[in-house]
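# give me a model of this one.
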Amino acid sequence: MTDAVLPLAPLSEFDRHLFREGTHFSLASVLGAHPGALDGERGTAFRVWAPNAARVSLLGDFNGWHPDAHPLHPAGDGTGLFSGFVPGLGPGERYKYRVASRHAGFVSDRADPVAFAAEHPPGTASRVADLSYTWSDGSWLAERGSRQSREAPVSCYEVHAGSWRRDPSEPGRPLSWGELADPLVDHVADLGFTHVELMPVMEHPFYPSWGYQCLGYFAPTARHGAPQDLMRFIDRLHQAGIGVILDWVPSHFPTDGHGLAFFDGTHLYEHAHPLQRLHPEWGSAVFNLGRNEVRAFLGSSARFWVERYHADGLRVDAVASMLYLDYGRRPGEWVPNVHGGRESLEAVSFLRELNHAVLAAHPGTLMCAEESTAWPLVTRPPYTGGLGFSLKWNMGWMHDSLAYFARDPVFRRYHHGEMTFSTAYAWSEDYVLPLSHDEVVHMKGSLLDRMPGDDWQRRANLRLLLGHLFTHPGKKLLFMGGEFGQEAEWNFDASLDWHLLADERHAGILRFTRDAARLYRDLPALHERDHDPGGFAWVVGGDADQSVFVHLRRGAAPGAAALVVLNATPVTRHPYRVGVPCPGRWREVLNSDAAEYGGSGAGNLGGVPAEPVPSHGYPQSLVLVLPPLACLVLVPEGA
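All right, here's what the predicted structure looks like:
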């Protein structure tokens, strides 16, 4: 039945050149399954890369999964591509490739590496998909550059789509994108977050991997619906003025038999060397970034989500595991680079090319690195020796802050530096402050559960931690559930405990998160100079005995300022004199101890007049009441 597969025209010479060179970052336009017409006949065009295959054929419901019914045509041009057009085949059809290798008689049925849709797990077939969709987010895209600039407020609400909320009548079923859209948009808009950051939505066979063991680099998981359902979901967020950042995993992939590993009877996508092939901690395969076609595959995936799904940014997972050849490995278990070092030169060059390609094609997009080491210049341009990311997760701030807040306030005086050290490096990179999913799993407990003290103190400590998040220099990220004090550790296979909001103690935490997030978004002094050391000054940084921290945040406009005060003990401090740069009344615009948040109600009666008494190097000063375990923000009258 060879005639059942019509030959396709070969790729252009330019496409072939870019593919071999590793700079073809639009492979989704030429590989995969594309419904369309050939010589006036409707059908689907297929093209797959399998350079070490002797034969590749199509299997599917359309031919009874017969391995000989639809053989593809080898390109014969050295690219290793197989292609063909199948008349009458359209969207929704399931298919796989039967790959017969030239080596050792290897034969395997594989999902399409560039499939645009997949069948619902545990099924492993690909689906032909029509990705047409009429978008309604033109105004958002026109403003994206300014909304995501270094001076703009960026606060991310991190979401695992399968467990944010579930239907109580069907608790074992994740909601569809359509079911999630309205309640999630309403919740995020009410809180005042600027972005939703979605944990991986790409197809993944193992649900407990949370999406981080991905095989569908061009296909959204079918667990939540069709490709257009995800597009509509993102469109809905954009229309509400909310950006969308997608988690993306170019560091490793699972070794499931239908996937990328040993795809054509050789180690095509992964390293061939046994010391490089598998990640020692995760058991997954490591992409061979020294192979040009693999670089093109990954770069095309990144561009695809930005271009076809209108993602406003990508959060690149596990960057450290890419940068270091000895990551997770003991001596003798890794292969040094050509200079004898531990740095992956291939990963460095790939990340630079990736970031340049995405940001040049789509200015204003955010490329965020989850990088957990002190690798320098992660967010600096490649021409200065940097990796070219827009933002980097500040893991040091996160670890130190959580360690400090987990301590009994009696002992915090001995660990004062855990709260101040971050300002020694806060402007070495453009940082995001992450209170992410990683901090509420693996027996760590929820954020609330990690706070010390009695019930009242635990909630006050959590509000104080959230206040610290929204007032410290850097963009923000908070994992779902933290906004209302989820009590249980995150469970990826169950809904958040939304019933807790019937408890006024949790409703108060939610109100505080909303007011803090909105204040960060709306007050220029708290965000305009997140990445500028001139936008921050310690006023009181050394009061370890009382565990008090006071700093000044400045905006771009003259006089734009915010005074931030943290009292990390359950003791009210009064009077507490604090220097300020200008006279007049300073309004108290945020107080985490307010009664409406579940606090004691102590505070400064809405504001305090400055006195002409020099203090802390400033000509004026305020005499404040510092409520217990509280965060205060004060601004000059009129600001």
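# going forward, measure contacts and count neighbours with C-alpha atoms only.
OK.
# in the stretch 1-150 of the chain, which spans are strands?
Using DSSP state E, counting those that start in this stretch, the strands of the stretch 1-150 of the chain run over 32-38, 41-49, 53-60, 70-71, 73-74, 81-87, 94-101, 107-110, 126-127.
# I'd like the structure of this one too, to check against the first:
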Amino acid sequence: MEVLAYSLFSDFDISLFISGKHFRLYEKFGAHLTTHQDIDGVYFAVWAPNARSVSVIGDFNQWNKDSHPLNRRLDSSGIWEGFIPHLTKGEVYKYAVNGFDGVMVEKGDPYATKWEHPPKTASVIWDNDYTWKDKAWLSKRPKLNALNKPMSVYELHLGSWQRDPAAPKRVLTYTEIAASLVPYVLDMGFTHVEFMPIMEYPYYPSWGYQITGYFAASSRHGTPQELMFLIEELHKNNIAVILDWVPSHFPGDAHGLYHFDGTHLYEHADMRKGFHPDWKSYIFNYDRNEVRSFLISNALYWLDKFHADGLRVDAVASMLYFDFSRKAEEAATNKYGGSENLGAIEFLKDLNEAVYGNFEGVQTIAEESSTYPGVTNPVYAGGLGFGMKWMMGWMNDTLKYFKNDPINRKHHHHQLTFSITYAFTENFMLPFSHDEVVHGKSSMIYKMPGDEWQKFANLRVLYAYMFTQPGTKLLFMGNEFAQTHEWDFKNSLDWHLLQHPPHLGMQKTVRAMNKLYTSEPALYERSFSYDGFEWINADDADHSIYIYARKSSKAKDTLIVILNLTPVYRENYRVGLPFKGKWKEIFSTDAEEFFGSGKLNEKLMLPEKEACHGREYSILLNIPPLGAMVLKQGK
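Presented below is the predicted three-dimensional model:
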């Protein structure tokens, strides 16, 4: 077998690539099964502008570095390419790269669509052929996945959501996961699932956040087509799929992107800009056009070939600032002397314009912890262009408050009222993610104070607070039934806990809150607008009671939410009404089916013309201990 001259690149492709504007590079780079001169085989293309030579090695040539050298294009693109006849799907391969430094290295294909099962590190010749059957979902996705619709996200790690009970060390395949995950998510009422990174990664304890195979579904769970099947099954049940995506850094594994052609090609050569001190990984060089083309092509690839409905972009703050996790004197600066990474900012803007410009009904979500302004503003208005941003300040303040013994909460009342002062400056998602239940932070249930009953009551009211606040929602797997252990990526969730009433009650609570959230327009229609929220009483610190209204475009849909964050039962508590009307309790975390005490308001509550909370009319009601209740107009 010899390497034949052949190319998938036009001059226009090359022009787009080197200008940072080619966003479908997966159609050109990598290994493509094709026919050339009536011969079936594989076309290879790889970017290695500073390499002295590049060849394809694999079982087919006994890994001989001299056997199949690729041809360097005669232009300035730095692309090596060629067609090798008679190669077939399933062959393993790498690139033997004789680098600028004279060192020969064996690299996996940056655009490979499949890799060997770790710890093996070779790429695999594969395709993305799949006959999709989710046209109905895609046609209604722009409406269902819009910002004025409910978004309740179930975040999960595929390797530890469930394991094979007969062989606990074995992770399930994408197909096996589909069989149990789809009915579970449907039953629980979540609208979205979010998969922690499913792109190929070598080091399992990284949870997928240190990627080597950006274009490959992890072979730990099966083939790309099996992942497509999982996504399709979710779509058939109107469940949207968000993928965690990591354009912020990558590991230094010898077979990966690092020092790819004997130079700092994908990473920045200045290690103040190119090395992450916390994660011991390498930061992409966003100033380089070809790197931006690579990353944006990768984002579009998952939306295009895998029909993903959104991307949650990891560690955005680390991309925006050179001094992230660095002392000021150890950090680089931009050309104006500031700490902002101008290349990363332009990359993120290009990314979001490309995503929203090419796909209908998708969302990008920034995991962003800084105060950078306008993360969710449109690019044309000076923003970064994301659809949503994680509300990290809300999450930190909320957990800090709930860890307090209820007797002391009156001294920290502002920690739950403060977030509303900035809640509408961005399109916020409220997250209780995997990061909050690892590394000694304890599980959600053990963050709560008190005895067993109080812990569960606290957690129920915490979730009710989240589901009734402005913003979309995210809950990590296991949180919905009060997993007691911290998350362990090596083992299944503790599903056996559901045989115990408190845990079953917690699961029922989350199921009921999803139903409430998705059926009441006041809870989602104006998630990102001041028009959707109104304080009725934000000042009763002595009793640790919070009362607010959630509003939609129709007054009849208005909800009143009351939180009692002490274990004291409050009888005949007067609440001012946003307008005159009869009110009924439509939800309470204190219901006995939820493992509550059953102190409910079961009768219709009639308005009295007695001023309270600055309003003309009011009602008297009983507020359960460590409970949340939701009122709506009734008959």
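# may I have the TM-score of the superposed chains?
Scored by TM-score structural alignment, normalised by the length of the second structure, the superposition of the two chains gives a TM-score of 0.99; 635 aligned residues with a Cα RMSD of 1.0 Å.
# same list (the strands of the stretch 1-150 of the first structure) but as JSON lines, adding mean neighbour count and distance to A261 of the first structure.
JSON lines is the format used below for those (neighbours: other Cα atoms under 10 Å; distance: least, Cα to Cα, whole Å):
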{"stretch": "strand 32-38", "mean neighbour count": "21", "distance to A261 of the first structure": "18"}
{"stretch": "strand 41-49", "mean neighbour count": "21", "distance to A261 of the first structure": "13"}
{"stretch": "strand 53-60", "mean neighbour count": "22", "distance to A261 of the first structure": "14"}
{"stretch": "strand 70-71", "mean neighbour count": "24", "distance to A261 of the first structure": "22"}
{"stretch": "strand 73-74", "mean neighbour count": "22", "distance to A261 of the first structure": "21"}
{"stretch": "strand 81-87", "mean neighbour count": "24", "distance to A261 of the first structure": "17"}
{"stretch": "strand 94-101", "mean neighbour count": "24", "distance to A261 of the first structure": "13"}
{"stretch": "strand 107-110", "mean neighbour count": "21", "distance to A261 of the first structure": "10"}
{"stretch": "strand 126-127", "mean neighbour count": "26", "distance to A261 of the first structure": "16"}
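# right, so of those, which gets closest to G138 of the first structure?
strand 32-38 (25.9 Å; Cα to Cα).
# give me the helices and strands touching that closest one, please.
Using 3 or more Cα pairs under 8 Å, 6 or more residues apart in numbering; DSSP states H and E, the elements in contact with strand 32-38 of the first structure are strand 41-49.
# packing partners for the strand it packs on?
Under the contact criterion of 3+ Cα pairs under 8 Å, 6+ apart, strand 41-49 of the first structure touches strand 32-38, strand 81-87.
# F594 of the second structure corresponds to which position in the first structure?
In the first structure, F594 of the second structure lines up with Y597, judged by TM-score structural alignment.
# which non-adjacent residue is nearest that match?
In space, and not counting its chain neighbours, Y597 of the first structure is closest to G508: 3.8 Å by Cα to Cα, 6 or more residues apart in numbering.
# repeat for H259 of the second structure
Spatial nearest neighbour of H259 of the second structure, chain neighbours left out: L265 (6.2 Å); criterion: Cα to Cα, 6+ apart.
# could you report the neighbour count for that neighbour?
21 (other Cα atoms under 10 Å).
# how about the contacts made by it?
48, 258-259, 285 (Cα atoms under 8 Å, 6 or more residues apart in numbering).
# now do Y548 of the second structure
So Y548 of the second structure contacts 533-538, 560-562 (Cα under 8 Å, 6+ apart).
# what residue lies at the spatial centre of the second structure?
For the second structure, the residue nearest the mean C-alpha position is R312 (3.5 Å; Cα atoms, centre = their mean).
# tell me the contacts of that residue?
R312 of the second structure neighbours (Cα under 8 Å, 6+ apart): 242-245, 364-367.
# looking at the strands of the stretch 1-150 of the first structure, which is closest to K392 of the first structure?
strand 32-38 (32.5 Å).
# mind listing what N377 of the second structure touches?
N377 of the second structure touches 383-386, 426, counting by Cα under 8 Å, 6+ apart.
# let's see it at 6 Å
383, 385 (Cα atoms under 6 Å, 6 or more residues apart in numbering).
# mind telling me what it corresponds to in the first structure?
Under TM-score structural alignment, N377 of the second structure pairs with R380 in the first structure.
# then L504 of the second structure?
Aligned partner of L504 of the second structure by TM-score structural alignment: A507.
# give the helix, strand or coil label for the closest residue to its match other than its chain neighbours.
The shortest distance from A507 of the first structure to any non-neighbouring residue, by Cα to Cα, 6+ apart, is to L501 (5.0 Å). When classified by DSSP: H, G, I helix; E, B strand; the rest coil, L501 of the first structure comes out as helix.
# number of residues surrounding L501 of the first structure?
L501 of the first structure: 16 neighbours (other Cα under 10 Å).
# to what extent is A374 of the first structure buried, counted in neighbours?
Neighbour tally, A374 of the first structure, other Cα under 10 Å: 10.
# among the helices and strands packed on strand 41-49 of the first structure, which is nearest R514 of the first structure?
Between those, strand 32-38 lies closest to R514 of the first structure; by Cα to Cα that is 43.8 Å.
# quick check: the closest one aligns to which part of the second structure?
So strand 32-38 of the first structure sits over residues 30-36 in the second structure, by TM-score structural alignment.
# quick revisit: tell me which of the contacts of Y548 of the second structure is nearest to H413 of the second structure?
Nearest member of the contacts of Y548 of the second structure to H413 of the second structure, counting by Cα to Cα, is A538, at 8.7 Å.
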